[in-house]
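# Requesting a structural model of the entry that follows:
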Amino acid sequence: MEHKSQQMGRVLIVAGSDSSGGAGLQADIKTVTMLGQYASTAVTAVTTQDTKGVSGVEAMPSGVVASQMRAVLSDIGADVIKTGMLHDAAVIDTVLAVIDDVAFDGDLVVDPVMVATSGSMLLQKSAIASLKTLISHASLVTPNANEAEVLTGRMINSVDDMIAAANDILETGAEAVLIKGGHLEGETVTDVLVSPVGECRITSDRIDTPHTHGTGCTLASAMAALLSAGLSLEAAFEKAHSFVHMAIKAAPG
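Down below sits the predicted model:
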């Protein structure tokens, strides 16, 4: 997952737009930029949402998604492709087809976005099989505990459950799995990074705040940015976790 030294890492973000600016492409671009790397995009959907929730989703045709990806990859290029909201099987299959067709040899970070913080579904249930195929090609997968349950069929109630689920996902072909534990109950939150070389846990005090919209997108895009800059997986995890934790603490209210 290490890249050659260059002025800026290049991250192609393939995800949905969030009109509130708190999650999705907007959060991804802000994060990659704040971490000193270059963000390009392929818009997969336009969502109508505010701080209260999602009120509309307009998915982009798969051909439009493909043309955006090809335009970026043939010109600017990318060290890392980071996927977020991929609404249906057609778009997921298209993303994988483009990656294969251009023989992309960088890292693929898959954030398996399924449900918005407000509870709105952002992934069609019929697309889960295609999502699992995409995940099998990933350098890193970043599900929260609820998403990991869907992907593995395993109930997750503890950190040990998270690690077991991560190993299940590794067995599908993914190179590394980062499961976010914020959805579990408790006064502390533990995120776990699991790869064939071992596991890494980071535990922090739970911050009592309603301002967690977009934190999953931000962590995944932080990982993508740091990997594009040449950091190791473990170093990227530590820095990305710290970045998100400080952002939550700094949120107003």
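
# From here on, just use CA atoms for contacts and neighbour counts.
Will do.

# Which residue ranges of the chain form helices?
24-34, 62-75, 89-101, 128-135, 145-152, 159-170, 215-228, 233-250 (DSSP state H).

# remind me, longest strand of the protein?
strand 38-50 (DSSP state E).

# Was I right to think Thr188 contacts Thr203?
Yes: using Cα atoms under 8 Å, Thr188 is in contact with Thr203, at 6.6 Å.

# Gly106: neighbouring residues, count only.
19 (other Cα atoms under 10 Å).

# Could you also give me the structure for this second sequence? I'd like to compare it with the first:
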Amino acid sequence: MKNILTIAGSDSCGGAGIQADLKAMSAQGVYGMSVITAITAQNTEGVFAVQEIELDMIKKQIEVLYNDIEISSVKIGMLSSSDIIKTVHETLKEFNAKNIVIDPVMISKSGYYLLKQEAIEALKDFLKIGTLITPNIPEAEVLASMKILTEDDMIEAGKKIKSFGSKNVLVKGGHRDDSCTDILITEDDRVIRFTGIRFETKNTHGTGCTLSSTIASHIGKGLEIEEAVKLGKQYIETAIQNSFSIGKGVGPVGHFVELYQKAGVQFE
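Predicted structure coming up:
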């Protein structure tokens, strides 16, 4: 079994962040481990507070794992400040971390800013260690400093983000009204389209975390980027199709559909 590490924030209601990452990793048949960068107080209605973990503790979490365990890939999620970004960046470089998937988390679905404005430039510099960057359209617009309305815009933005030094960029199209096609810009500058199915549901909490963790899991198992993205896309579509409500707001996607079915769970 491959060991996959997530470095991200904790979501107290379990739909996104570290909790979603570990669920998605387990569903792919890998062993998930976590380095927590921040604690959030959130539920299905939104994020209400964030407390960052001290830098020394973030660094120590990474160090003890790499000193003991062979880590096949890393998924990066919420890094809320430039100091946290720099700490994670320097520590991963120290251990020659490989197969790094960066999901540049900036704003929660409820509109809470999870990345401080002053940290954007540090994030851009951090992207150069990424094997794959997975921004959604709002995140890609910030990173590429441009408006994205069309598929051609997505390609242009992806190429701009790739120019920061990362090997591959996947611009996710779920925020567009007319399409949910994702576009992969590969290391050799190929443009690959992954068409998708849009499901009518409000319960999409944790989709970005789940997709990036799934892709990281498959890369860690030795798959090429294109195949890993393809499998990630298939998994997240099934998870969205089987999403469910747990509160008053945006519910989580179904990470363990087959296990729920075997257990006889029925969602209203």
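
# Check the helices of structure 1 for me and report the most buried one.
Most buried of these by mean neighbour count (mean count of other Cα atoms under 10 Å) is helix 215-228; its value is a mean of 28.

# sorry, back to before: could you give the angle of the longest strand of structure 1 to helix 62-75?
Angle of strand 38-50 of structure 1 versus helix 62-75, following axes from the mean of the first three to the mean of the last three Cα atoms, to 10 degrees, is 150 degrees.

# neighbouring contacts of strand 38-50 of structure 1?
Contacts to strand 38-50 of structure 1, defined as Cα atoms under 8 Å, 6 or more residues apart in numbering, come from residues 8-20, 25, 29, 32-33, 54-62, 65, 68-69, 72, 85-87, 91.

# and stretch 72-86 of structure 2, which stretch of structure 1?
Under the alignment (TM-score structural alignment), stretch 72-86 of structure 2 falls on residues 79-93 in structure 1.

# How about stretch 207-223 of structure 2?
Mapped onto structure 1 using TM-score structural alignment, stretch 207-223 of structure 2 covers residues 215-231.

# Next: stretch 11-21 of structure 2.
Under the alignment (TM-score structural alignment), stretch 11-21 of structure 2 falls on residues 18-28 in structure 1.

# First-to-last residue distance for the matching stretch?
Start-to-end span of stretch 18-28 of structure 1 (Cα to Cα, to the nearest Å) is 10 Å.

# now do stretch 8-26 of structure 1
By Cα to Cα, one end of stretch 8-26 of structure 1 lies 19 Å from the other end.

# residues of that stretch that come out buried?
For stretch 8-26 of structure 1, the buried set under the neighbour-count rule, 16 or more other Cα atoms under 10 Å, comprises 9-26.

# Can you flag which of those residues belong to strands?
Among the buried residues of stretch 8-26 of structure 1, the members found in strands (DSSP E) are 10-18.

# got a list of what Ile29 of structure 1 touches?
Counting by Cα under 8 Å, 6+ apart, Ile29 of structure 1 touches 39-40.

# Skip the chain neighbours and tell me the closest residue to the counterpart of Asp168 of structure 1 in structure 2.
Asp168 of structure 1 maps onto Lys160 in structure 2 when the alignment is built from TM-score structural alignment. Nearest residue to Lys160 of structure 2 in three dimensions, chain neighbours excluded: Ala144, at 5.7 Å (Cα to Cα, 6 or more residues apart in numbering).

# what does that neighbour align to in structure 1?
Matched to structure 1 by TM-score structural alignment, Ala144 of structure 2 sits across from Thr152.

# need the contact list for its match.
Applying Cα under 8 Å, 6+ apart, we find Thr152 of structure 1 in contact with 165, 168-169.

# now the residues you listed as a markdown table including distance to Asp100 of structure 1?
Formatted as a markdown table, the contacts of Thr152 of structure 1 follow (distance: Cα to Cα, whole Å):
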| residue | distance to Asp100 of structure 1 |
| --- | --- |
| Ala165 | 27 |
| Asp168 | 24 |
| Ile169 | 21 |
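
# With distance to Val177 of structure 1 added, can I get the helices of structure 1 in JSON lines?
JSON lines is the format used below for the helices of structure 1 (distance: least, Cα to Cα, whole Å):
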{"stretch": "helix 24-34", "distance to Val177 of structure 1": "19"}
{"stretch": "helix 62-75", "distance to Val177 of structure 1": "24"}
{"stretch": "helix 89-101", "distance to Val177 of structure 1": "19"}
{"stretch": "helix 128-135", "distance to Val177 of structure 1": "10"}
{"stretch": "helix 145-152", "distance to Val177 of structure 1": "10"}
{"stretch": "helix 159-170", "distance to Val177 of structure 1": "6"}
{"stretch": "helix 215-228", "distance to Val177 of structure 1": "11"}
{"stretch": "helix 233-250", "distance to Val177 of structure 1": "10"}
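
# Fine by me, we can end here.
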